[in-house]
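Undergrad: what's the 3D shape of this:
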Amino acid sequence: MNIFVGSLPYSLQEADLQELFEAYGEVSTVKIIIDRESGRSKGFGFVEMPDDEAAQKAISGLNGSEISGRSIAVSQAENKKP
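TA: Model (predicted):
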């Protein structure tokens, strides 16, 4: 399942995000979106988890949790329109 993670602290690294989600199960990929011009995080990213049940637990457990003083938003990512 592809998971959207928003309101991330700009200092958070992909390895930190992966560690956070691995507490709930296997993580396939982690991608924090970077601004092309500034090279800084845009404050959101995506986490892919192969086990939908573990992904749902991660969404429930992490949505609204606080990281470095910011309350993060975690939800199932919507599919891109072709």
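
Undergrad: contacts and neighbour counts: CA atoms only from here.
TA: Noted.

Undergrad: can you give me the offset of stretch 57-66 from its chain's centre?
TA: Between the centre of stretch 57-66 and the centre of its host chain there is 10 Å, according to C-alpha atoms, centre = their mean, to the nearest Å.

Undergrad: give the buried residues for that stretch.
TA: Of the residues in stretch 57-66, A58, I59, L62, N63 count as buried by neighbour count, 16 or more other C-alpha atoms under 10 Å.

Undergrad: how about this one, so we can line them up?
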Amino acid sequence: MRMTISGLPRDFDKYDLQRLFGPYGWVDYAKIFIDPITGNNSGKGMVEMKRDDQAKQAMAALQGKVLATNPLNIKEAKDRPANNR
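TA: Next up is the predicted model:
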């Protein structure tokens, strides 16, 4: 299951994200989104976990958790529709 996360501290990196979700199960993929204009951490990221039950447990446990000053907002990532050009 892929999840999008907002409200991350600006000094977070992908390893911090892996450590945050790791206690709930194996993290296959973690990414911090970078603002294309400033080149800085945007406070958003994505995590993919192999098992849906572990991902849902992580979402339930971490939703609203305050890191630094912002509460986390975690949602299941939806697949983007194919671009038919």
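
Undergrad: quick one: which two of the buried residues of stretch 57-66 of structure 1 are the most distant?
TA: A58 and N63 (8.0 Å; C-alpha to C-alpha).

Undergrad: residues contacting D52 of structure 2?
TA: Applying C-alpha atoms under 8 Å, 6 or more residues apart in numbering to D52 of structure 2 gives the contacts M1.

Undergrad: again, only this time at 10 Å
TA: Neighbouring residues of D52 of structure 2 by C-alpha atoms under 10 Å, 6 or more residues apart in numbering: M1, R2, G25, A58.

Undergrad: what's the distance between G43 of structure 2 and R10 of structure 2?
TA: Distance of G43 of structure 2 to R10 of structure 2, computed by C-alpha to C-alpha, to the nearest Å: 5 Å.

Undergrad: which non-adjacent residue is nearest I67 of structure 1?
TA: Excluding its sequence neighbours, the residue lying closest to I67 of structure 1 (C-alpha to C-alpha, 6 or more residues apart in numbering) is P9, at 7.1 Å.

Undergrad: can you count the residues close to that neighbour?
TA: 18 (other C-alpha atoms under 10 Å).

Undergrad: go ahead and confirm it touches G45.
TA: No - when contacts are counted by C-alpha atoms under 10 Å, P9 of structure 1 is not listed as touching G45 (11.0 Å).
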